[in-house]
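Q: Just to be clear, the model below is a prediction. Sequence and coordinates:
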Amino acid sequence: MSVIRGNSLLALVHRTARNQTLFRHVTHTAQYSTSQPTTRTSEELKNFKPVYKLPYIVHARVLCRLKLYQTAVVLCLTGASVATQADLFFPLTVCTVSLTMLSIMGEFFRKLIGILYVNPATDEVRIAHLNFWGNRKEIIRSINDIVPPSDIGENISDAFVKLKFVDKSTPNLYLSVKYGRILDKDLFQRVIGEDMNRQ
């Protein structure tokens, strides 16, 4: 009888320990999912007010797309030249230059900020920029996650200013106050952490 009670007690202890582990896992997952929301409803996105716009972002998108098409054409022509000619130096040189320019332009354009939105109620910034293929991409970060340009030695009056984030997983982006339009000065100052009246 004591053996049966001992086995029952042991089974109860194992079951309780397993349930506590499962409970801790579920609680941790719920906390993680609520702290980092991945999707926003259209109603939530309406609360973001545009504070900065780069008018030339459309031109940058067109250039980015043209570079992709040009690279595809050059690769096809290079393949045809390699198949039909003995001299490979010229077609391979043209192909290498084209691929190098594509990677440089793609890297720059994907970090170029087109529009900044701010939600004054939540102190969040919605940043629209291009990806490698020239399509629009958006990220949402807290204003507190943005390092002021002056703290990293950037001058806001330069042609392009680096926007750095506290979270190292977010890549640096580039902002152009010189060529862009500030739509709301006060909210823009909150984002970059500088007094625009001194510029």
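A: All right, it came through fine.
Q: Please count neighbours and contacts with C-alpha atoms only from this point.
A: Noted.
Q: Return the longest helix in the protein, judged by number of residues.
A: Longest helix in the chain, counting residues (DSSP state H): helix 2-35.
Q: Point to the residue nearest the middle of this protein.
A: With distances taken as Cα atoms, centre = their mean, the residue of the chain nearest its centroid is I139 (5.3 Å).
Q: Nearest spatial neighbour of that one, chain-adjacent residues omitted?
A: Nearest residue to I139, sequence neighbours excluded (Cα to Cα, 6 or more residues apart in numbering): I127, at 5.3 Å.
Q: putting a second one here so we can go through both:
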Amino acid sequence: MILRSQRFLKLTYSLVASGPQCPHPCQGVHRFQYFGTKCLTSKSSIKLKHITFLTSSSTPKNWSHGLLQYHAQSSSSDLASQNYSLIYAFPAIKGLRALSRLKLMQTGITAALLPTVFFFYLQGQASITLLTYTTGIATFAAVMLYVISYYIRRVVGMMYLDSTHTKLKVSHLSFWGHRRDIYLPVSDVMTLGDTGDSPGESILQLKRYSCSDTFYFSPRLGLVVDKHSFEKVFGTLPQ
């Protein structure tokens, strides 16, 4: 009986040890499910941080989802760890940020007042004129919030260029007025000659060849910190 149990353990171990290995260098534990963890690599060591494993016999779909999630986090952290130098800044972005949050506050207040006015109207304590007036203000505030946020989100606050001059980091505002960074290949950014802007325009377009999204920046109203690096991305500045 002991010999049979030992043979059974050896056979089980050999079958498990011959299983598929993890294609990523962050340690391979076969027949385990990986969920969105971060791997920190260096020349001397490989560290695994905050890893959660759940045993499973075969979960290819979840495994693929975990790998995609890992690669997204890994590439994002790699981009954030690169050295970037400031090439353009727009100081008035702070004022636009305050305006965006003010519109959010105004819209929230009017939206909160509308149910109250409607309740008093049903109770006969508010007139139809007050209800119509409040509804109009709330609707106008919501439309203005959408319009203002639409353009504010496309104003470039700062631009950075990495040390290899191949990646451009563009900072702009989100819908909630927070800073958001996007990373663009320099080869994908249109030069000023390709965007169709005339040399005399104060506001220029930041466009890409791969998609139709458009951002806006102004070398005249803003500040070109590093003209040489700026022209490597956008070409010669219009005089």
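A: Happy to help now that I have it. The model shown is predicted, which means the values in this text are computed figures rather than measured ones.
Q: Would you pull the TM-score for this pair?
A: Taking TM-score structural alignment, normalised by the length of the first structure as the basis, the two superposed chains have a TM-score of 0.74; 166 aligned residues with a Cα RMSD of 2.5 Å.
Q: hang on, the earlier thing: any buried residues in the longest helix of the first structure, and which?
A: Within helix 2-35 of the first structure, not a single residue qualifies as buried, counting by 16 or more other Cα atoms under 10 Å.
Q: counting contacts, what elements does the helix or strand that comes right after it pack onto?
A: Going down the chain from helix 2-35 of the first structure, the next helix or strand is helix 42-46, by DSSP states H and E. Helix 42-46 of the first structure sits against no helix or strand, with contacts defined as 3 or more Cα pairs under 8 Å, 6 or more residues apart in numbering; DSSP states H and E.
Q: what's whichever helix or strand comes after helix 42-46 of the first structure aligned against in the second structure?
A: Next along the chain after helix 42-46 of the first structure, taking DSSP H and E as the criterion, comes strand 49-53. Matched against the second structure by TM-score structural alignment, strand 49-53 of the first structure falls on residues 85-89.
Q: Give me the mean distance between the matching stretch and the first structure.
A: Mean deviation of stretch 85-89 of the second structure relative to the first structure after superposition (mean Cα distance after the TM-score superposition for the first structure): 0.3 Å.
Q: Find out how far that stretch is from the centre of the chain, if you would.
A: Here stretch 85-89 of the second structure shows a centroid-to-chain-centroid distance of 19 Å under the convention Cα atoms, centre = their mean, to the nearest Å.
Q: Same check on stretch 94-109 of the first structure?
A: 20 Å.
Q: And for stretch 27-42 of the first structure?
A: With Cα atoms, centre = their mean, you get 18 Å for stretch 27-42 of the first structure.
Q: R181 of the first structure pairs with which position in the second structure?
A: R181 of the first structure maps onto L223 in the second structure, with residues paired by TM-score structural alignment.
Q: Can you report how many residues lie near its match?
A: 15 (other Cα atoms under 10 Å).
Q: what do we get in the second structure for T96 of the first structure?
A: Match for T96 of the first structure (TM-score structural alignment): T139.
Q: burial count for that match?
A: Neighbours of T139 of the second structure using other Cα under 10 Å come to 15.
Q: Skip ahead from the helix or strand hosting it and say which helix or strand is next.
A: Per DSSP H and E: T139 of the second structure is located in helix 128-152. On the C-terminal side of helix 128-152 of the second structure, the closest following helix or strand by DSSP H and E is strand 156-162.
Q: Give me the contacts around the very next helix or strand once past that next one.
A: Heading C-terminal from strand 156-162 of the second structure, the first helix or strand you meet, by DSSP H and E, is strand 167-173. By Cα atoms under 8 Å, 6 or more residues apart in numbering, the residues outside strand 167-173 of the second structure that reach it are 84, 97, 152-162, 179-186.
Q: rerun at 6 Å
A: Strand 167-173 of the second structure has contacts (Cα atoms under 6 Å, 6 or more residues apart in numbering) with 153, 156-161, 179-186.
Q: and it, how far from the first structure on average?
A: Relative to the first structure, strand 167-173 of the second structure is 0.6 Å off (mean Cα distance after the TM-score superposition for the first structure).
Q: For that strand, grab the matching residue range in the first structure.
A: Using TM-score structural alignment, strand 167-173 of the second structure pairs with 124-130 in the first structure.
Q: Next: stretch 3-17 of the second structure.
A: Going by TM-score structural alignment, stretch 3-17 of the second structure sits over no part of the first structure.
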